[in-house]
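Novice: Generate a structure from the sequence data that follows.
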Amino acid sequence: MAIFVEGVRKRYGDKPALAGLDLEVKPGTVHAVLGPNGAGKTTAVRVMSTLLRHDEGVVRVAGHDVRTEAPAVRARIGLLGQHAALDEDLSGRQNLEMFGRLHHLGARRAGLRADALLDRFGLADTGRKPVKQYSGGMRRRLDLAASLITEPEVLFLDEPTTGLDPRGRTEVWSAVRSLVGGGTTVLLTTQYLEEADQLADRITLIDAGRVAAEGTADELKARVGADRIVVVLRDAARLGQAAALLPDPAVDPDTLTLSFPVADRMAGLSLTLRALEGADIEALDLAVRRPTLDEVFLHLTDRKDATEVAA
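Specialist: Got it, this is the predicted structure:
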């Protein structure tokens, strides 16, 4: 395992931040950690990246114990926090060179590594511009490049796209996919559920410092319920007739929508379409809707602030 966490506990005074956390991350994958505010996501990342000592439990990263072999762990990981750690007045290349020198690469090697990373993250054309002229997405890509200056085996991304617009998030997602394609293991914490859905091979949902659920996005969605056929009608007067043709649908008269669970997506669509056409009922929209990670999140976390994340 690239990351192995078992029975980890961490308290801040009388408050438990981690209450027996278990986690396993396979090499060369993206593993997302979701949870409401205060669930323990950032604390878990700080423990796994040796920035914080846990009270109980076992944590191994890249084959090394974070408590007894911290220097070996630090030599094998990269960390991208919630806020960019860049010098605004320096160019992108100068920032990367600086990080390289701080990691004792030497001037020539740091320069070569900076050029390679600028090219890898699509920043070669802007590498000599000061960072204060960069867009939000470009800054995060540069920050991501800086976290890879030593070619880490494991990369921790703690809410890497917070505050970015959709274009900026897409740019970072593309960069993360490229990293994993090159063999890097990524542990990602995020409050954007779409981000986990797009990127993660597996997802761990934590609440109150412990695991509430774990699996692929599809496995977690299946825990909430089956796929649903959703029909939107054109004519409000045909709503009752359409409801009589379908298997016990939920009816929303305000939106002229009917929906019902279905085991077989294609068969359900075909039967619904034939029933409506046979009664000459026109549908504006007919689709299969899967449960979303938002619904998974709200279903599995018993927290009032869960809606903040789902939003």
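Novice: C-alpha from now on. contacts and neighbour counts both.
Specialist: Fine.
Novice: Mind telling me what element Glu221 is part of?
Specialist: If you look again at residue 221, you'll see it is Lys, not Glu. If you go by DSSP states H and E, Lys221 is part of helix 217-224.
Novice: Downstream of that helix, the next helix or strand is which one?
Specialist: Counting by DSSP H and E, what follows helix 217-224 is strand 227-233.
Novice: Tell me which other helices or strands that following strand touches.
Specialist: strand 257-262, helix 265-278, strand 283-289 (3 or more C-alpha pairs under 8 Å, 6 or more residues apart in numbering; DSSP states H and E).
Novice: compare with the first, here's sequence two:
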Amino acid sequence: MRIDWSHVSKIYEPRKEIRGPYHRRTRHMGLLDFSASVRRGITAILGPEGSGKTTLLRLTATWMVPDDGRITYINHDGETYVWSKGSVITSGTSSLGNLKEQISYIPHTKKLDHDITVELSLLHLAQLRRVPNPKKRSAEMIAKWGLAAYRRTPLHQLAGGVLKRYLLAQSLIVSPKIWLLDEPTNGLDELGKRLLWQELKNNPADRITLIATDDMDLAECSDDLMLLEAGSCRRLGRKKLLTASVPEGTVAAWYRAMQAFSQLRSYQR
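Specialist: Just a heads-up that it's a prediction; the model follows:
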């Protein structure tokens, strides 16, 4: 399994800003000529706020269409799927085949509005995704993510760490080939962090897991590191090789060194 991003750009629509009696429209750059490639394993996506981490995940999850460039997904059978503005114009989402069913994405979510209970929602999702023995599978996910006490709780009542654990359980009801996590430890309780770490330690060999995170401890579980800056891929490589370049040998130390170098480079300009 492989994902290739080739010259991907995404600029958000202008929005109106009000400053005193004046109005002006500003454009937000998500990604700019972004090119990179990842294979199976865990890749931690690092970068300051506004560097494009969330945009990259949303595009990769096919929640948004690139303005330019393309995203190519190649599965273990050699089948190729392309996500681009051109493919959408030509074939719509049908060009993705069953790819969307292989992708699970956990975005920033603070609240759900549904009245359905945790237990029924997971069961219905398992049935919708044609999981063998859906009742058993949903029960397994409830037990695995510590949701037994909340199985009859409506989704709109979930909050904090419990909501995060539910979203993790939901994303894994069908074992995805591409698992996309956007700041998964934000708001996650200690139980959830232990369970997430365990899940990542047991990451299936054929799965691509991308984690956009500011949590340097979580990033230590990765195989590869990707550093974003101003919407572009600045560095991408094996974690053990990149962290070997700093005395402490940690992701946090490597990231600090990269940020210090970036600030120095900007100052010299």
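Novice: Would you report the TM-score computed for these chains?
Specialist: Remark: TM-score between the superposed chains equals 0.74 [TM-score structural alignment, normalised by the length of the second structure]; 234 aligned residues with a C-alpha RMSD of 3.0 Å.
Novice: got the contact list for the helix holding Lys221 of the first structure?
Specialist: For helix 217-224 of the first structure, the surrounding residues in contact (C-alpha atoms under 8 Å, 6 or more residues apart in numbering) are 197, 200-203, 213-214, 290-293, 295-296, 299.
Novice: mind running it again at 10 Å?
Specialist: For helix 217-224 of the first structure, contacts defined as C-alpha atoms under 10 Å, 6 or more residues apart in numbering pick out 196-205, 213-216, 227, 290-300.
Novice: deepest of the helices and strands packed on strand 227-233 of the first structure, which one?
Specialist: Mean neighbours per residue, mean count of other C-alpha atoms under 10 Å, is largest over these for strand 257-262, with a mean of 20.
Novice: residues in contact with the alignment partner in the first structure of His7 of the second structure?
Specialist: In the first structure, the residue matched to His7 of the second structure (TM-score structural alignment) is Gly7. Taking C-alpha under 10 Å, 6+ apart as the contact definition, Gly7 of the first structure lies against 18-23, 56-59, 210.
Novice: Take those and lay them out in JSON lines including secondary structure, neighbour count and distance to Ala283 of the first structure.
Specialist: Below are these laid out as JSON lines (DSSP: H, G, I helix; E, B strand; the rest coil; neighbours: other C-alpha atoms under 10 Å; distance: C-alpha to C-alpha, whole Å):
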{"residue": "Leu18", "secondary structure": "strand", "neighbour count": "27", "distance to Ala283 of the first structure": "50"}
{"residue": "Ala19", "secondary structure": "strand", "neighbour count": "19", "distance to Ala283 of the first structure": "50"}
{"residue": "Gly20", "secondary structure": "strand", "neighbour count": "18", "distance to Ala283 of the first structure": "51"}
{"residue": "Leu21", "secondary structure": "strand", "neighbour count": "23", "distance to Ala283 of the first structure": "48"}
{"residue": "Asp22", "secondary structure": "strand", "neighbour count": "20", "distance to Ala283 of the first structure": "48"}
{"residue": "Leu23", "secondary structure": "strand", "neighbour count": "18", "distance to Ala283 of the first structure": "46"}
{"residue": "Glu56", "secondary structure": "strand", "neighbour count": "15", "distance to Ala283 of the first structure": "58"}
{"residue": "Gly57", "secondary structure": "strand", "neighbour count": "14", "distance to Ala283 of the first structure": "57"}
{"residue": "Val58", "secondary structure": "strand", "neighbour count": "17", "distance to Ala283 of the first structure": "56"}
{"residue": "Val59", "secondary structure": "strand", "neighbour count": "24", "distance to Ala283 of the first structure": "55"}
{"residue": "Arg210", "secondary structure": "strand", "neighbour count": "23", "distance to Ala283 of the first structure": "45"}
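Novice: still on that earlier bit, quick one: the helix holding Lys221 of the first structure to strand 227-233, angle?
Specialist: Counting by axes from the mean of the first three to the mean of the last three C-alpha atoms, to 10 degrees, helix 217-224 of the first structure lies at 80 degrees to strand 227-233.
Novice: quick revisit: tell me which of the contacts of Gly7 of the first structure you also see in the second structure.
Specialist: Counting by both residues aligned by TM-score structural alignment, their matches' C-alpha atoms under 10 Å, the second structure reproduces these contacts from the contacts of Gly7 of the first structure: 18-23, 56-59, 210.
Novice: And these, which is closest to Leu112 of the first structure?
Specialist: Using C-alpha to C-alpha, Val59 is the member of those that lies nearest Leu112 of the first structure, at 34.1 Å.
Novice: so how many other residues sit close to the alignment partner in the first structure of Ala149 of the second structure?
Specialist: Mapped onto the first structure by TM-score structural alignment, Ala149 of the second structure lines up with Thr126. By other C-alpha atoms under 10 Å, 16 other residues sit near Thr126 of the first structure.
Novice: Thr126 of the first structure touches Arg141, doesn't it?
Specialist: No: assessed by C-alpha atoms under 10 Å, Thr126 of the first structure is found out of contact with Arg141, at 12.0 Å.
Novice: Name the residues contacting each of the two.
Specialist: By C-alpha under 10 Å, 6+ apart, the residues touching both Thr126 of the first structure and Arg141 are Leu118.
Novice: show me what contacts the closest residue to the match of Ala149 of the second structure other than its chain neighbours?
Specialist: Counting by C-alpha to C-alpha, 6 or more residues apart in numbering, Thr126 of the first structure lies nearest to Gly92, which is 7.4 Å off, once chain neighbours are set aside. Gly92 of the first structure makes contact with 86, 98, 114-115, 118, 123-124, 126-132, 134, 138-139, 142-143, 145-146, according to C-alpha under 10 Å, 6+ apart.
Novice: Also Leu157 of the first structure?
Specialist: Leu157 of the first structure touches 32, 42, 45, 78-82, 144, 147, 176, 186-190, counting by C-alpha under 10 Å, 6+ apart.
Novice: circling back to that earlier point, which among the kept ones among the contacts of Gly7 of the first structure gets closest to Ser49 of the first structure?
Specialist: So of those, ranked by how close each gets to Ser49 of the first structure (C-alpha to C-alpha), first place is Val59, at 9.8 Å.
Novice: what separates the aligned partner of the closest one in the second structure from Thr213 of the second structure, distance-wise?
Specialist: With TM-score structural alignment as the matching criterion, the partner of Val59 of the first structure in the second structure is Ile71. Ile71 of the second structure sits at a distance of 21 Å from Thr213 of the second structure (criterion: C-alpha to C-alpha, to the nearest Å).
Novice: how about the strands in the first structure?
Specialist: Under the criterion DSSP state E, the first structure contains strands at 3-12, 15-25, 30-34, 56-61, 64-65, 77-80, 154-158, 185-189, 202-207, 210-215, 227-233, 250-252, 257-262, 283-289.
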